[in-house]
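J.: sequence unknown, structure follows:
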């Protein structure tokens, strides 16, 4: 009787391990599918397109001014809820390209800061 119970317990543990491994395998497949789809969309939208949005400035909730590059021309357009209006064509010399200066988030630094704040309160 004791032998039968230990066998079913070992079988339950084996099933649990199989389910956990299967979960991580499916999670890995979903991650890889998302990466492949994201890189495909990024390549299609950015590298193989003649139209690029350079800058966007929001005037109100549904009104924007955009600088777009179409081919080799830069255009300033106004975008509203139901309309797009050409404002002017810009020279290449008038465009100031800003480099993205977003630094990656350092989780360790944030965690250390929170620990220090907690210790200061105590």
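T.: Great, that's in hand. Not measured: the values here are computed from a predicted model. Numbers count the residues shown, from 1 in each chain.
J.: rest of the way, CA atoms for contacts and neighbours
T.: Fine.
J.: Distance of the one residue sitting closest to the centre of the chain relative to residue 72?
T.: The centre of the chain sits closest to residue 38, judged by Cα atoms, centre = their mean, with a distance of 8.9 Å. Distance, residue 38 to residue 72, using Cα to Cα, to the nearest Å: 27 Å.
J.: Could you confirm residue 110 falls within a helix?
T.: Yes: counting by DSSP: H, G, I helix; E, B strand; the rest coil, one finds residue 110 located in a helix.
J.: how deep is it tucked in, by neighbour count?
T.: 11 (other Cα atoms under 10 Å).
J.: show me the contacts for it.
T.: The contact partners of residue 110, by Cα atoms under 8 Å, 6 or more residues apart in numbering, come to none.
J.: Okay, one more to line up with it:
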């Protein structure tokens, strides 16, 4: 009877270890696939002819964006269902243009750890 209880305890322990290993493998696979998809998406959209220079939120679902299409700069309004060109801008009319290094260092391209550290700096502790 005691021997049966001991083996049952060990079986439960090994089942727990097995479940934890499966969980860790699934978590690692999820991480690897997510990183792969992010790199693929970044490669698809990188170094193309369209770049968003700046975005300004007017209301919850309305934005004004300055975008670069080829060598032209456009001010566009982006709403829930529509996108309209407001004006064509010249490079001289823009007060600031990001350099290629600044585009690469944007928080969107940063790691999760960098974004988390920036948020920690902005949010005061009690």
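T.: Okay, I see it. Source: prediction; values computed, not measured.
J.: how near is residue 47 of structure 2 to residue 35 of structure 2?
T.: 20 Å.
J.: can you point me to the longest helix in structure 2?
T.: Longest among the helix segments of structure 2 by residue count, using DSSP state H, is helix 2-45.
J.: Tell me how many other residues surround residue 84 of structure 1.
T.: Neighbour number of residue 84 of structure 1 under other Cα under 10 Å is 13.
J.: who touches it in this structure?
T.: By Cα under 8 Å, 6+ apart, the neighbours of residue 84 of structure 1 are 77, 78.
J.: Kindly list the longest strand within structure 2.
T.: strand 50-59 (DSSP state E).
J.: Please point out which parts of that strand sit buried.
T.: 51, 53 (16 or more other Cα atoms under 10 Å).
J.: Give me the mean distance between that strand and structure 1.
T.: Following the fit onto structure 1, the mean deviation recorded for strand 50-59 of structure 2 is 1.8 Å by mean Cα distance after the TM-score superposition for structure 1.
J.: what's the next secondary structure element after that strand?
T.: Tracing the chain past strand 50-59 of structure 2, the next element assigned as helix or strand by DSSP states H and E is strand 62-69.
J.: How far off centre is that next one?
T.: 19 Å (Cα atoms, centre = their mean, to the nearest Å).
J.: Next SSE downstream of it?
T.: Next along from strand 62-69 of structure 2, by DSSP H and E: strand 72-78.
J.: doesn't residue 57 make contact with residue 64 of structure 1?
T.: Yes: if you go by Cα atoms under 8 Å, residue 64 of structure 1 and residue 57 touch, sitting 5.6 Å apart.
J.: circling back to that earlier point, can you state the residues of structure 1 onto which the longest strand of structure 2 aligns?
T.: Under TM-score structural alignment, strand 50-59 of structure 2 corresponds to residues 51-60 of structure 1.
J.: Now tell me what touches that stretch from outside.
T.: So stretch 51-60 of structure 1 is contacted by 46, 64, 65, 66, 67, 68, 69, 70, 71 (Cα under 8 Å, 6+ apart).
J.: centre of the chain versus it, how much separation?
T.: The answer for stretch 51-60 of structure 1 is 19 Å, by Cα atoms, centre = their mean.
J.: Please apply the same query to stretch 84-92 of structure 2.
T.: For stretch 84-92 of structure 2, the distance to the chain centre is 28 Å (Cα atoms, centre = their mean).
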